[in-house]
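S.K.: give me the fold of what follows.
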Amino acid sequence: MKKFMQSLMLIILLISVIIYLNSGIQASQVSDQVIIDHPEEVRIDQEFEAEILNLKPEKSYELIIRAEDHQGEEWINQKEFIPETEDYLIAEDKMMKLIQFMEPEPEITDMYYPPIDDLKDSWDTEILLKKNNQLVKESAINRTYSIADIETREINDGSLIGELFKAPDSETAPGVVVLHGSEGQKAKLRALMLAEHGFNALAIQYFGPHNELPDQLVEVPIEIVEDAGNWLIENNYSDGDQVGLYGVSKGGELALLAGSKFDIFKNVVAMVPSGVVMEGSSGSAISPGSSWSYQDKPLDYIPNLRDYEVYSNAYEHGFASFFTKALEEADNQTVDAATIQVENIDGSILMVSGADDKMWDSEKLLQPAEKRLEEYDHHESFRHLIFEEAGHTIITPYMPTANRDKIGHYIYGGNQKGSARADAEHWPEVLNTLRGE
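M.R.: Purely as a prediction, here's the structure:
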């Protein structure tokens, strides 16, 4: 009897061990069977979804989105979820928001997601799945600015300094001139993204350290933009006898101005621009004069205020009030003379503003130009998209939007929510406008 009981206990023990080991194997198999399904590679402005398969329903999981920027800083966003079934879909809009609301890790309050140095570079966005703080599965998607392997061409022809980004079908693609802002550097990233969407995009420089260009943003000949448009047409980088214009900030002001002066330009996109000509910018002159010239004559402009209290406060609260007060205190004759004659633009016009723009209040600075469009019953469509809680930095989606409100010494305004919405919603409208749709 004693031997029987010992044998029975041994059998029970063996069965228990087998059950335990089998359960471990099954648990391991379940973990191994979890799949995170998503595209292998996407363009940076391309929405995508991810689906997690073979989960345990009604169990809590942690989803982590992680990426490393080009300065080596880690960015993270995470959320908990409880799947109702074995499969859990992260829809496109939710996936993009997870990316846009990533934060630097460890949290650095003034760290923003830096622009890429090499436009041909790419980086991985990792998707990690955890359960009970244990890693269950991880995967990565490659995000890049260029999928189409865009060809480029440097242009250095007198005062025409630029870089052409050729569309995949460049012989039949529409042309567009891309204008930078007061930072004075070619807007190559935006030109690349336009080329990805089928445009021959020529990013030019209109002032800066070149022998044939003005050193400062003072009395810049707007004929430089006309030359760029003619170059696209003459070199068969346009599908017709007109090209589009895309400008950012001060370049948006220039885009509206060039579009109103030269009939080779058709559709115009002006990002956070002014609708009136503002005073130029020079480190060597208190009152440098107009930003622009036409036919060797300076264009009428709104002079800056000589109120140094307002100017000194701008570094703490933003320059928006500095420019807005200059417009408000100018007399009607000065405003009328400085307002860009946007009604002469021979195409559709898209203007984009952030309602919380602290650099300059483009919403208000566009009002005189909008008034002209309404008074003259502009024959083509025009729209002014104003995004609440967005600031001056409205860029190509989908990038993290944390800490964009202040970059360096400058106040740009906006918050994560407003910037994320503005980035995502304005971009399709840009493409449609330049296509004439």
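S.K.: every contact and neighbour count from this point should use C-alpha atoms.
M.R.: Fine.
S.K.: what's the burial count for K56?
M.R.: Residues within reach of K56, counting by other C-alpha atoms under 10 Å, total 17.
S.K.: please read the previous query as pertaining to V335.
M.R.: 19.
S.K.: show me what contacts the spatially closest residue to D423 that is not a sequence neighbour?
M.R.: The shortest distance from D423 to any non-neighbouring residue, by C-alpha to C-alpha, 6 or more residues apart in numbering, is to P397 (5.0 Å). Neighbouring residues of P397 by C-alpha atoms under 8 Å, 6 or more residues apart in numbering: 44-45, 420, 423-424, 427.
S.K.: in this structure S353 contacts F387, no?
M.R.: Yes. With contact defined as C-alpha atoms under 8 Å, S353 counts as touching F387 (6.4 Å).
S.K.: these two: which is more packed in?
M.R.: Neighbour comparison, S353 and F387: the larger count goes to S353, with 29 against 23 (by other C-alpha under 10 Å).
S.K.: the more buried one: which element?
M.R.: S353 belongs to strand 349-354 when elements are defined using DSSP states H and E.
S.K.: following element in sequence after that strand, please.
M.R.: Assigned by DSSP H and E, the successor of strand 349-354 is helix 362-365.
S.K.: and that following helix, what does it pack onto?
M.R.: Packing partners of helix 362-365 (3 or more C-alpha pairs under 8 Å, 6 or more residues apart in numbering; DSSP states H and E): helix 320-329, strand 349-354.
S.K.: return the most buried member of those.
M.R.: Ranked by mean neighbour count, those are led by strand 349-354 with a mean of 26 (mean count of other C-alpha atoms under 10 Å).
S.K.: second chain to compare with the first, below:
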Amino acid sequence: MLLRFLRRAAAAAAFLSRPVPLCHRVGMAASVRLQPGPECLFDEPLQVRVSGLSPLQQVTMKAWLSDEKGQLFHSLAFYRADGQGELDLDHSPSLGGHYTGTQPMGLFWSLSPRTPFTRLVKRDVATSLAVHIEVFDGHRSLDQLPVQPLAASINQRWFMKAGVSRIPVREGRVRGTLFIPPGDGPFPGVIDLYGSVGGIVEHRASLLANHGFLTLALGYFGTDDLPKYVTNLDLEYFEEAVNFLRQHPKVNSPGVGAIGISKGGDLVLSMTTFLPHVIAAVSIGGCNANTLGNLHYKNFILPGLGISVEKTKFLESKLIDISEVTTNPMDEGNKDCIIPIEKAEGHFLFVVGEDDKNWSTPLYAQQAVEKLKENGKDNYELISYPEVGHLLEPPYFPFCYASFHLLVGQAVVWGGKMKPHALAQLDVWAKIQTFLQKHLKHQSKL
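M.R.: So this is what the prediction gives:
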């Protein structure tokens, strides 16, 4: 009799100790909580927590968004709930998927395009990007996930905070968009330039305005009545934009800053060198020489750096590597293309991805720094990131390893590895703002 009782008790204990499927847990339902809330700015971190799971339950976390063209981006990571059936992505490590380890924003920066070689570009910054966060039972690949998640939530990520004004600019020859922070100012003025993508790219300028910079996202080719191509530019156009920005009543003049990536990187170096009112330049993945065509200023022409098309590398999946196509500025016949930054009175911040596959960014930055040192200058900072590619964007933009290059006419590889690149974007964003504030904030109007 006693033996039978003990057997029944052991069986009952075993039954009660089994992990109970979520759907069988009376009064319990999984939920996703977002802090500080379901809406935030795009460059702000978000705390993601899941509750209502079984103790130690294995789950797949998925994030996805659809961009303005309907292109889908998705990410997933494998997690295990704690003993109370909860997950906190600030502390819980991913066990696999698109990333591993404790990465609170990993679901965001690891978003990958369903269509290969697609880059996420936000054109309409007055609207948000909706990132869907879903939880599924078990560790599963994307094609194994059921239609219905255990829990889901949506994070609306905005590019303009309340009170920021967006004003299209068509003043004289200047074509761009002005972003004015809320308040009376005065604010540091910054011109924002992108590269071969063309048009007016607004997302970085709008995010900078949230942090107290009065920014002008400036187009210089490929839009409106501007040049169709980037092959011949005149610096007087950029000078007109500088003067337009300086004259704004809320700008902390007399000097303004400039930030540029890729072709925009060498343009901001030229602006700081030849235009006295540009006093701080951030060159991201830029060159120390003028590139992609002649740059005219008054009676002076800065030739474009040469290229060697035969150095193009053809990779798998119809990708090409153009990192060695642009010739070395120090080669014979190229030195007239080098921007004489040693003549500048302003300050420079060079940002380098050491795995840049667009061109030899580490070499260009080294040459620029050596030129400044040779001339007794210390008006520069250099930030260099290992395993980082060309397209360094604001924080939490998905890593883009390869995408269509407008000037090349096909997809090119940009370089970098996902996790180091994403962490570099977060790190350098704060350093860019510190640099610009340092050199622009404490000015007096003339």
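S.K.: onto which residues of the second structure does the strand holding S353 of the first structure map?
M.R.: Alignment of strand 349-354 of the first structure against the second structure: residues 348-353, by TM-score structural alignment.
S.K.: check the mean deviation of that stretch from the first structure.
M.R.: Averaged over the aligned pairs, stretch 348-353 of the second structure sits 1.6 Å from the first structure after superposition, using mean C-alpha distance after the TM-score superposition for the first structure.
S.K.: chain center to that stretch: distance?
M.R.: On the basis of C-alpha atoms, centre = their mean, to the nearest Å, stretch 348-353 of the second structure sits 15 Å off its chain's mean C-alpha point.
S.K.: any quick ChimeraX command for the buried ones out of the contacts of P397 of the first structure?
M.R.: Buried residues among the contacts of P397 of the first structure (16 or more other C-alpha atoms under 10 Å), as a ChimeraX selection:
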select :44,45,420,423,424,427
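S.K.: can I get the contacts of P397 of the first structure in JSON lines with distance to G208 of the first structure and secondary structure?
M.R.: Shown next, in JSON lines, are the contacts of P397 of the first structure (distance: C-alpha to C-alpha, whole Å; DSSP: H, G, I helix; E, B strand; the rest coil):
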{"residue": "I44", "distance to G208 of the first structure": "30", "secondary structure": "coil"}
{"residue": "D45", "distance to G208 of the first structure": "30", "secondary structure": "coil"}
{"residue": "A420", "distance to G208 of the first structure": "32", "secondary structure": "helix"}
{"residue": "D423", "distance to G208 of the first structure": "28", "secondary structure": "helix"}
{"residue": "A424", "distance to G208 of the first structure": "32", "secondary structure": "helix"}
{"residue": "W427", "distance to G208 of the first structure": "28", "secondary structure": "helix"}
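S.K.: can you list the contacts of P397 of the first structure in JSON lines and add distance to G181 of the first structure?
M.R.: Converted to JSON lines, these look like this (distance: C-alpha to C-alpha, whole Å):
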{"residue": "I44", "distance to G181 of the first structure": "22"}
{"residue": "D45", "distance to G181 of the first structure": "22"}
{"residue": "A420", "distance to G181 of the first structure": "21"}
{"residue": "D423", "distance to G181 of the first structure": "18"}
{"residue": "A424", "distance to G181 of the first structure": "21"}
{"residue": "W427", "distance to G181 of the first structure": "18"}
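S.K.: closest one to D121 of the first structure out of the contacts of P397 of the first structure, please.
M.R.: Lowest distance from D121 of the first structure to the contacts of P397 of the first structure (C-alpha to C-alpha) belongs to I44, with 11.3 Å.
S.K.: distance of the counterpart of that closest one in the second structure from Y385 of the second structure?
M.R.: Aligned by TM-score structural alignment, I44 of the first structure pairs with F42 of the second structure. Separation of F42 of the second structure from Y385 of the second structure (C-alpha to C-alpha, to the nearest Å): 23 Å.
S.K.: pull the contacting residues for G260 of the second structure.
M.R.: Contacts of G260 of the second structure (C-alpha under 8 Å, 6+ apart): 192-195, 266-268, 282-284, 286.
S.K.: so how far is L129 of the first structure from the nearest residue to Y88 of the first structure once chain neighbours are set aside?
M.R.: Of all residues beyond its chain neighbours, the one nearest Y88 of the first structure is I52 (5.1 Å), with distances taken as C-alpha to C-alpha, 6+ apart. As defined by C-alpha to C-alpha, I52 of the first structure lies at a distance of 9 Å from L129 of the first structure.
S.K.: so of the contacts of G260 of the second structure, which ones are in strands?
M.R.: Judged by DSSP state E, strands contain the following of these: 192-193, 282-284.
S.K.: ok, so of the residues you listed, who is nearest L107 of the second structure?
M.R.: Of these, the one sitting nearest to L107 of the second structure (C-alpha to C-alpha) turns out to be I284, at 25.1 Å.
S.K.: how many other residues sit next to L372 of the second structure?
M.R.: With other C-alpha under 10 Å as criterion, L372 of the second structure counts 18.
S.K.: so it is in which element?
M.R.: Per DSSP H and E: helix 361-374 holds L372 of the second structure.
S.K.: dump the helices and strands packed on helix 362-365 of the first structure into CSV; add distance to S290 of the first structure as well.
M.R.: Shown next, in CSV, are these (distance: least, C-alpha to C-alpha, whole Å):
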stretch, distance to S290 of the first structure
helix 320-329, 14
strand 349-354, 22
